[in-house]
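S.K.: Need a 3D model of the following:
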Amino acid sequence: MTPMLAGLVGFLALFLLLAIRMPIGLAMMTVGAAGIAILNSPTAAFNNLGSFAFSYSAVFTLSVIPLFVLMGSFASVSGMGADMYRTAYSFVGHRRGGLAAATILACAGFAALSGSSIAAAATMGKVSLPEMERYNYSPRLATGAIAAGGTLGILIPPSTVLIVYALLTEQSVGRLFLAGFVPGLLLTALFVATVFIVAVMNPNAGPPGERVPMAERFKTLFGSGALIFVVLIVIGGIYAGVFTVTEAAAVGAGLTFLHALWSRRLTIKLFLDALLDTVKTTAMVFFILIGAHFFAPFLALTRIPVNLADWIGELAIPAFAILMVIILVYIVLGTFMEGFAMMVLTVPIVLPIIQTLGYDPIWFGIIMVVVLEMGLISPPVGLNVFVVKGVAPHVPLSQVYWGILPFWLAMGVCVILLVAFPDIALFLPNTMLGR
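M.R.: Purely as a prediction, here's the structure:
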């Protein structure tokens, strides 16, 4: 069997395993080990199976994953998400669409601690949806704002997806975090603008809430001070070179733990639940990474990524056109593939092409994450849509999908701006002091 044929058979086997609901990490490990056994030797495959899982996971650098996940768990327990929503509501809730805009802003703030789109959507859905329903918000606008706002969790640092991308591509986690910060703010602004546009076009979709006195606004802002402080310490410390990313994660986890204690919301049960959630999430991410690092050597033996990059490099097609095709393919894949699976499967193939075209892998990583966000709210998979459906079971799924459409278009605008102006993503990492 030729290496190219073995690679094609391997991909077919991988998709078949995913179709029967085998976990992505286990599927990649199975196909990767079998491919190495065929193209190299069974001994090499068994040696990898016997030693690689431990040698790869027992690396200090990877401790950044459980630490950031733990930070998000403690932030959720301590009520930082609810505090952030109250603050955002006090400043913009009195405007048409203001409660939905407050939901977006609160999702952005909570995303800066949780790094998870599911956690952001679930937390904000429980907090903000009853308020929007109390003011007779359109179910489309209410659920669409929650689903879209939750996606900010994988773009605004600390993002687990950006960490995994960094590990797969051997890029700096710190530079990727900084690269995601400004695009995250840009996408938040686009979402808020989308809410107000919808409210102007249909005033009944987002009635104004009660105006909060100025003194009360600053009181709620003070209540969110802990969240703002932690974000500034973590992101500012990375930017200034005071912390490594791992140290920043440890500091962030420690600060959110102290806040949970100070707020008197941390019980023994919630503490154990936070630890258990951290273990489950970390195990899932590690399993995917281990599977990806079995699959990558198999792909290298097939030479499919190298041959594909060389072939594309020889085409008389502008690099921009190829980039657009890649982005469109990702958008299509996002409609039926889960984001993590799509990333770990495609990055080993796409990255050599991107580098051959002369594009920055950090910049492309941010574009990829925004496209993954589009997949989180795209039918028929749309993971965040089902999270919101769980929070609002009385809202028909069709209404949720119609509600996310304007926000999906806003994501498309964000991608266009990132392609047209790469410095949106690259300015902060290029000025990073602690390289």
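S.K.: Please make it C-alpha for all contacts and neighbour counts, starting now.
M.R.: Noted.
S.K.: those helices in the stretch 251-400 of the chain, which residues are they?
M.R.: Counting by DSSP state H, counting those that start in this stretch, the stretch 251-400 of the chain has helices at residues 268-302, 304-314, 319-333, 339-356, 361-376, 383-391, 397-420.
S.K.: and this one, so I can compare the two:
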Amino acid sequence: MTDTTVGLIGILCLFGLLILRTPVAFAMLVVGFFGYGLLEGMRSASALLLTESYSAVANYSLIVVPMFILLGNISSVAGYSRGLYDAAFAWVGRFRGGLASASVIGCAAFSAVSGSSVATAVTLGKVALPEMKRLGYADSLATGSIAAGGTLGFLIPPSTGFVLYAILTEESIGRLFMAGILPGLMLMVLFMAVVWLVSTMDPTAGPRGEKVPFRERFTLLMKAAPLLFVIVASIGGIYLGVFSPVEASGIGAGLVLLLALVQRKLSWMTFKEAVFGTLQTSAMLYMIVIGANILNPFFSVTHIPAMLGEGLGAMNLGAYGTLIVILLAYVVLGMFMDGLSMLVITIPIVFPVILSFGFDPIWFGVVAVIVIEMGMITPPVGINVFVVRGVADNVSLGTVFKGVTPFLLAMLLGLILIILFPQIALIIPTTMFG
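M.R.: Take a look at the predicted model:
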């Protein structure tokens, strides 16, 4: 068999393992190890496993993963996420669909500390869904706004998606974090516009909330101020060049822990819950990085990425035609795979193609993450849909998928705007780093 044939068989085996529900990290590890061993010898594969496993976990940049996850977990168990939601509702709740809009704002704010789409959807879902049910919101709008808002956790920094993309492509984590800010805020505004449109077309879907007096609104905003301060300090510090993303993650986690202790919002039990949750999620992400570091050399020796680039070039689609083909492939894959799996499996294959056509790698990171976000709420997998369904009482999957449909259209509009106007993603990192 030729090297390319072995590579294609490896890809089929990889998807087969994923269909059988094998964890993506171990699926990549198995295929990469045995595929590389078949082509280069088991001694070389064993050496690769040893060296790449060590280099992956010893990567200094990866420290941002457990630190920002700890920041989000402590914020959740300390009740700061509830404070964000209450403050947002106090300011926008009196408008049509105000509670759903507050949920979107809350998701965006919590995304700035959690870095996780699933964590954002679960945390805000537990807080917001009972309130929307109590006020008579349509199940589709209530669950759709949470599921879509949760996807912002994969885009708004500190995004675990950007961290993995940076490691896989050797790009700057700081530049990627900065590139995600404006697109994330733009999607938040588009989601709020969707809520307003749905509530205007069907006033019973998103009734107005009670008007909150200004003094109470200000009081609730002050209660959310500690976490907002942590967000501004960590992300703002990166933008101003005061500290690196790694330092920002440690400072953010330390600040929120100190605030929770000073305000007596953290017990020994809740602290252990936050730490164990951080260890569990971090271990999963570290294993994914190790698996990707074993799989990528296997792909390299099969020459599949180079052949893909040559094949797309031979089609004479041009730069943007090729980009559309790649993004359509992401959309299809997103119907069956979770976001992290798509990222670590596809980026090593498509990234050289993107560079060959002269696209900015930071800009493409934002585009890829948005398309992966869309996969998080696209049937039949749509991991955020299943997560929200899990915290919503007596709501069918069909209802949730119906609710996210207009938000998917908003994400598509946002994606088109970023493709047409790349500076939406690039203006902040360009201004900051030159």
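S.K.: follow-up on the earlier one: relative to A33 of structure 1, which of the helices of the stretch 251-400 of structure 1 is closest?
M.R.: Nearest to A33 of structure 1 among these is helix 268-302; the distance by Cα to Cα comes to 6.4 Å.
S.K.: mind listing what's buried in the closest one?
M.R.: Neighbour-count burial for helix 268-302 of structure 1 flags 271, 274-275, 277-278, 281-282, 285-302 (criterion: 16 or more other Cα atoms under 10 Å).
S.K.: the inter-axis angle of it versus helix 339-356?
M.R.: 40 degrees (axes from the mean of the first three to the mean of the last three Cα atoms, to 10 degrees).
S.K.: Now do helix 268-302 of structure 1: which elements does it pack against?
M.R.: helix 3-19, helix 24-39, helix 42-57, helix 64-77, helix 160-169, helix 339-356 (3 or more Cα pairs under 8 Å, 6 or more residues apart in numbering; DSSP states H and E).
S.K.: As a markdown table, these with distance to N204 of structure 1 and mean neighbour count would be great.
M.R.: A markdown table is the format used below for these (distance: least, Cα to Cα, whole Å; neighbours: other Cα atoms under 10 Å):
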| stretch | distance to N204 of structure 1 | mean neighbour count |
| --- | --- | --- |
| helix 3-19 | 43 | 16 |
| helix 24-39 | 44 | 22 |
| helix 42-57 | 53 | 14 |
| helix 64-77 | 32 | 25 |
| helix 160-169 | 37 | 22 |
| helix 339-356 | 35 | 19 |
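S.K.: Among those helices, single out whichever gets nearest to L227 of structure 1.
M.R.: Judging these by Cα to Cα, what sits closest to L227 of structure 1 is helix 64-77, at 8.1 Å.
S.K.: Report the mean deviation for the next helix or strand after the closest one after fitting onto structure 2.
M.R.: Heading C-terminal from helix 64-77 of structure 1, the first helix or strand you meet, by DSSP states H and E, is helix 80-92. When structure 2 is superposed, helix 80-92 of structure 1 averages 0.8 Å from its matched positions, counting by mean Cα distance after the TM-score superposition for structure 1.
S.K.: And helix 80-92 of structure 1, what does it pack against?
M.R.: helix 98-114, helix 117-134, helix 214-223, helix 225-240.
S.K.: Apply 6 Å and report the result again.
M.R.: helix 98-114, helix 214-223 (3 or more Cα pairs under 6 Å, 6 or more residues apart in numbering; DSSP states H and E).
S.K.: Show me what counts as buried in the last one.
M.R.: Yep, that's helix 214-223 of structure 1 we're talking about. Residues of helix 214-223 of structure 1 classed as buried by neighbour count (16+ other Cα under 10 Å): 217, 220-221, 223.
S.K.: Can you redo those residues as JSON lines, where the extra columns are distance to Q399 of structure 1?
M.R.: Shown next, in JSON lines, are these (distance: Cα to Cα, whole Å):
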{"residue": "R217", "distance to Q399 of structure 1": "33"}
{"residue": "T220", "distance to Q399 of structure 1": "33"}
{"residue": "L221", "distance to Q399 of structure 1": "33"}
{"residue": "G223", "distance to Q399 of structure 1": "34"}
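S.K.: Relative to G32 of structure 1, which of these is nearest.
M.R.: Of all those, G32 of structure 1 sits closest to G223, with 50.2 Å by Cα to Cα.
S.K.: Any idea how many residues pack against M201 of structure 1?
M.R.: M201 of structure 1 is flanked by 9 other residues according to other Cα atoms under 10 Å.
S.K.: Apologies, that question was intended for A319 of structure 2.
M.R.: A319 of structure 2 has 16 neighbouring residues, counting by other Cα under 10 Å.
S.K.: Now do the contacts for it.
M.R.: Neighbouring residues of A319 of structure 2 by Cα atoms under 6 Å, 6 or more residues apart in numbering: F357.
S.K.: ok, now with 8 Å
M.R.: A319 of structure 2 sits next to 357-358 when contact means Cα atoms under 8 Å, 6 or more residues apart in numbering.
S.K.: now V404 of structure 2
M.R.: 140-141, 143-145, 147-148, 377.
S.K.: From the residues you listed, pick the one nearest L185 of structure 2.
M.R.: Closest approach between the contacts of V404 of structure 2 and L185 of structure 2, by Cα to Cα: A148, at 13.4 Å.
S.K.: so which helix or strand takes in the closest one?
M.R.: Assigning secondary structure by DSSP H and E places A148 of structure 2 in helix 139-150.
S.K.: Can you check which part of structure 1 that helix sits on?
M.R.: Counting by TM-score structural alignment, helix 139-150 of structure 2 pairs with residues 139-150 of structure 1.
S.K.: if I look at the equivalent of L14 of structure 1 over in structure 2, how far off is L29 of structure 2?
M.R.: Aligned by TM-score structural alignment, L14 of structure 1 pairs with L14 of structure 2. L14 of structure 2 is 10 Å from L29 of structure 2, where distance means Cα to Cα, to the nearest Å.
S.K.: Over to L70 of structure 2?
M.R.: 27 Å.
S.K.: And R215 of structure 2, by the same measure?
M.R.: In terms of Cα to Cα, R215 of structure 2 sits 56 Å off from L29 of structure 2.
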